[in-house]
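Trainee: sequence-free structure coming up:
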């Protein structure tokens, strides 16, 4: 199908040149790709959320033990988390520390977060999961 042609604005002359309207196939392709990505995310949301929650909990506990039991820096604890068997989810985990409360928070942005608190008697314990 040919792209419709129209006359240039302001030309009343019959021999005026014709201009092509801009093609919309790129825009439509981007919109289709975006819709497919949203559909794939919606289809896998529950599985991704569960993976993120488990990864955040494991990372929070590992980070807490590394930081408060082993007395290492939080940056080196992040390396321990990435070496753990969390698969691809490990690269999305962020660790942060609350030194006043002896807690480490691990989060997977937009999916899940979990905290582990250190106690001298009980060690590192996760906060309770809310369903």
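Mentor: Structure's in. What do you need? All figures in this text were calculated on a predicted structure; none of them were measured in a lab.
Trainee: could you use CA atoms for every contact and neighbour count after this?
Mentor: Noted.
Trainee: ends of stretch 73-91, what's the gap?
Mentor: 18 Å (C-alpha to C-alpha, to the nearest Å).
Trainee: which residues sit against that stretch?
Mentor: Residues from elsewhere that reach stretch 73-91 (C-alpha atoms under 8 Å, 6 or more residues apart in numbering): 51, 52, 55, 59, 62, 63, 66, 67, 94, 95, 96, 97.
Trainee: likewise stretch 54-66?
Mentor: Here stretch 54-66 has contacts from 72, 74, 77-78, 80-81, 86, 89-90, 93, 95, 103-108, 112-118, 123-126, using C-alpha under 8 Å, 6+ apart.
Trainee: in ChimeraX, select just the buried ones from those.
Mentor: Restricted to buried positions by 16 or more other C-alpha atoms under 10 Å, the ChimeraX selection for the contacts of stretch 54-66 reads:
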select :74,77,78,81,86,89,90,93,95,103,104,105,106,107,108,112,113,114,115,116,117,118,124,125,126
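Trainee: pull out the buried positions in the longest helix along the chain.
Mentor: Scanning the chain for the helix with the most residues, using DSSP state H, yields helix 25-64. Buried residues in helix 25-64, counting neighbours by 16+ other C-alpha under 10 Å, are found at 51-64.
Trainee: okay, now the one to match up with it:
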């Protein structure tokens, strides 16, 4: 039978293990997160602009346009706002960009920060 001292030791060990995992994940995010955010930002901006043109210039459905994504862009999801004629491409927790169709100009990114 476990004593109170043994249970306390096990709970402390469990707590330190969880803290170590969180610290390692935080360090990995700091080390590789910047590059991921930059490349993810470029990828989401590209996908938004191309999908917007596909949808509102070529007149194809968004589902059909999603099949045109390049290899490596599987994490990027597309959504449209038909009222504003815009498409948003996003990578969860990394990047999100929107491109809107303007008559005479085509599709343009909204405030891209690269």
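Mentor: Sure, I can see it. Remember, predicted model here, so these are calculated numbers, not experimental data.
Trainee: I'd like the buried residues of helix 25-64 of structure 1 as CSV, with distance to residue 26 of structure 1 appended.
Mentor: Converted to CSV, the buried residues of helix 25-64 of structure 1 look like this (distance: C-alpha to C-alpha, whole Å):
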residue, distance to residue 26 of structure 1
51, 35
52, 34
53, 37
54, 39
55, 38
56, 39
57, 42
58, 43
59, 42
60, 44
61, 47
62, 46
63, 46
64, 49
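Trainee: rewinding a little: from the contacts of stretch 54-66 of structure 1, which land in strands?
Mentor: Judged by DSSP state E, strands contain the following of the contacts of stretch 54-66 of structure 1: 95, 103-108, 112-118, 123-126.
Trainee: list the contacts of the residue nearest the centre of structure 2.
Mentor: Structure 2 has residue 91 as the residue nearest its centroid, 1.4 Å off, counting by C-alpha atoms, centre = their mean. Shown in contact with residue 91 of structure 2 (C-alpha under 8 Å, 6+ apart): 40, 44, 75, 76, 77.
Trainee: just give me the match in structure 1 for the third one.
Mentor: It stands for residue 75 of structure 2. In structure 1, the residue matched to residue 75 of structure 2 (TM-score structural alignment) is residue 92.
Trainee: now that match, nearest residue through space, not along the chain?
Mentor: residue 108 (5.7 Å; C-alpha to C-alpha, 6 or more residues apart in numbering).
Trainee: now that neighbour: how far from residue 80 of structure 1?
Mentor: Separation of residue 108 of structure 1 from residue 80 of structure 1 (C-alpha to C-alpha): 16 Å.
Trainee: same deal with residue 37 of structure 1?
Mentor: From residue 37 of structure 1 to residue 80 of structure 1 the distance is 31 Å (C-alpha to C-alpha).
Trainee: ok, residue 123 of structure 1 next?
Mentor: Counting by C-alpha to C-alpha - residue 123 of structure 1 and residue 80 of structure 1 are separated by 18 Å.
Trainee: ditto for residue 53 of structure 1
Mentor: Distance from residue 53 of structure 1 to residue 80 of structure 1, by C-alpha to C-alpha: 18 Å.
Trainee: before we move on, what about residue 103 of structure 1?
Mentor: Relative to residue 80 of structure 1, and taking C-alpha to C-alpha, residue 103 of structure 1 is found at 17 Å.
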